[in-house]
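# coordinates only, sequence not included:
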């Protein structure tokens, strides 16, 4: 691709408007809405996208809980993978990273991208479960923004997916994760929460009465029998 064509693609198509041409939007940042799934399915496991060829297509959910480069092609061209992903009973929203130390603008952009791709896949007949990710305090409170951007476009009173993998290593990590979880449950009132990664009692114990929780070990722990 020529330099001019690359520049045009980045400027004109960076937010891939074709993904959201039929979308509804929510909030001041117009985040695409992920619809409630047509059916509630509790997957037997969550397989990483990069290992999808190892997953049984009748029982596994496909997730993106791995380093971003492992599914970079999906973020660039989600259309190319729609037919393949449709074979699975459920696909979880792409896990676009929300690092607490990233600029708030970047965190907002990744929320948008996650929801835009999820919406597009739903239009292609894929059952998508909404992943909820929060980063800095500004994403799950109204301290800075008039609305918690982490929860924009996520269905209420339905099923959601969250992940602790890499998010509860330090005391500060645990604080922000639990604070975000509390805000998430209050804002979305989910009926079912699928948790990818460790689910320690100290973090989750207070909240288990508010929804039906299902825990899934990360891929490495799963392969080790954890």
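Yep, that arrived. Computed from a predicted model, the values in this text were never measured in an experiment. Numbering: from 1, shown residues only.
# alpha carbons only for contacts and neighbour counts from here, please
Fine.
# For residue 154, see how far away the most centrally placed residue in the chain is.
Compute the mean C-alpha point of the chain, and by CA atoms, centre = their mean the closest residue is residue 131, 2.8 Å away. Residue 131 sits 8 Å away from residue 154, taking CA to CA, to the nearest Å as the criterion.
# Second structure for comparison follows:
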């Protein structure tokens, strides 16, 4: 069952500080009211660059990703939340864009993690409404996040994930493997794009099962 998000109400003196305009007309998945973001990207990117790099790049064949610390693309003064149109102006020049990778850290309160998941899909939906070529970013934490972190992503669609900072020790790697297994179970993606390393002890099983794994190097980072 899905609900259609009605246009947000505008009244004198109102400031839409939560950017609710982004989900006008979106289908909202229940029970978590995460907007559905239908992927419009049909073929894997030729290359990817970060949002920071995109600000000064003319490599318009690239796809823009947000796999950096949140403050680098979501700062209080100049970020997606405070100046969404500025972000749109930047990413719309490029061949494609991944939905923003807002953090869902293990030590985050539950409401903050689910809000950031909502923001990932709402930004993606808004990008699509503005004609961009979009692929969904998937971010999970421990098993508590599985009840919402895959919401709003259609089954059988290509997705992008990152191993950056997620597999630095055995505990993190084990949690990552479990979450990846749940992703495959929930979404059944034909293709998984991986920003960072794609070690065989994590991804070989999916390659064998027929899922296409495409890896993009993350410059300046080491992985174990």
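In hand now; what should we look at? All of these numbers come straight from a predicted model, not from anything done at the bench.
# sorry, back to before: could you list every residue that touches the counterpart of the residue nearest to the centre of structure 1 in structure 2?
Matched to structure 2 by TM-score structural alignment, residue 131 of structure 1 sits across from residue 137. Taking CA atoms under 8 Å, 6 or more residues apart in numbering as the contact definition, residue 137 of structure 2 lies against 98-101, 120, 159-161.
# Contact partners for residue 133 of structure 1?
Residue 133 of structure 1 makes contact with 95, 98, 111, 150, 162-163, according to CA under 8 Å, 6+ apart.
# rerun that using 10 Å as the cut-off
When the contact criterion is CA atoms under 10 Å, 6 or more residues apart in numbering, the partners of residue 133 of structure 1 are 95-99, 107, 110-111, 114, 139-140, 149-151, 161-164, 177, 180-181, 184.
# re earlier: the contacts of residue 137 of structure 2 in strands, which ones?
Filtering the contacts of residue 137 of structure 2 for membership in strands, criterion DSSP state E, returns 98, 159-161.
# now the helices for structure 1?
Using DSSP state H, the helices assigned to structure 1 run over residues 3-13, 72-76, 82-85, 104-123, 137-140, 171-188, 201-204, 219-223.
# Can you say which of the ones you listed is nearest to residue 39 of structure 1?
The stretch from the helices of structure 1 with the least distance to residue 39 of structure 1 (CA to CA) is helix 104-123; that distance is 12.4 Å.
# Packing partners of the closest one?
Secondary structure elements in contact with helix 104-123 of structure 1, counted by 3 or more CA pairs under 10 Å, 6 or more residues apart in numbering; DSSP states H and E, are strand 31-32, helix 72-76, helix 82-85, strand 90-92, strand 128-131, helix 137-140.
# So which of the ones you listed is nearest residue 54 of structure 1?
Taking CA to CA as the measure, these were each checked against residue 54 of structure 1, and helix 82-85 came out nearest at 13.2 Å.
# what's the mean deviation for the closest one versus structure 2?
Mean deviation of helix 82-85 of structure 1 from its aligned counterpart in structure 2 after superposition (mean CA distance after the TM-score superposition for structure 1): 2.3 Å.
# which residue numbers in structure 2 go with that helix?
Following TM-score structural alignment, the aligned partner range for helix 82-85 of structure 1 in structure 2 is 88-91.
# Which helix or which strand is home to residue 3 of structure 2?
Per DSSP states H and E: residue 3 of structure 2 is located in strand 2-4.
# who's in contact with that strand?
The set of residues external to strand 2-4 of structure 2 that reach it, using CA under 10 Å, 6+ apart, is 23-31, 33, 35-36.
# just these now: which is nearest residue 196 of structure 2?
For these, with residue 196 of structure 2 as the reference and CA to CA as the criterion, the closest is residue 36, at 26.3 Å.
# And the closest residue to the closest one other than its chain neighbours, how close does it get to residue 40 of structure 2?
Sequence neighbours aside, residue 152 is the residue nearest to residue 36 of structure 2 in space, at 3.8 Å (criterion: CA to CA, 6 or more residues apart in numbering). Taking CA to CA as the criterion, residue 152 of structure 2 is separated from residue 40 of structure 2 by 14 Å.
# So for the two, which sits in the more crowded spot?
residue 152 (25 against 17; other CA atoms under 10 Å).
# need the contact list for the more buried one.
Counting by CA under 10 Å, 6+ apart, residue 152 of structure 2 has contacts 27-30, 32-38, 117-118, 120-122, 125, 136.
# Likewise for residue 124 of structure 1?
Applying CA under 10 Å, 6+ apart, we find residue 124 of structure 1 in contact with 79, 82-83, 85-86.
# and what of residue 205 of structure 1?
With contact set as CA under 10 Å, 6+ apart, residue 205 of structure 1 has these partners: residue 199.
# at 8 Å instead, please
By CA under 8 Å, 6+ apart, the contact list for residue 205 of structure 1 is empty.
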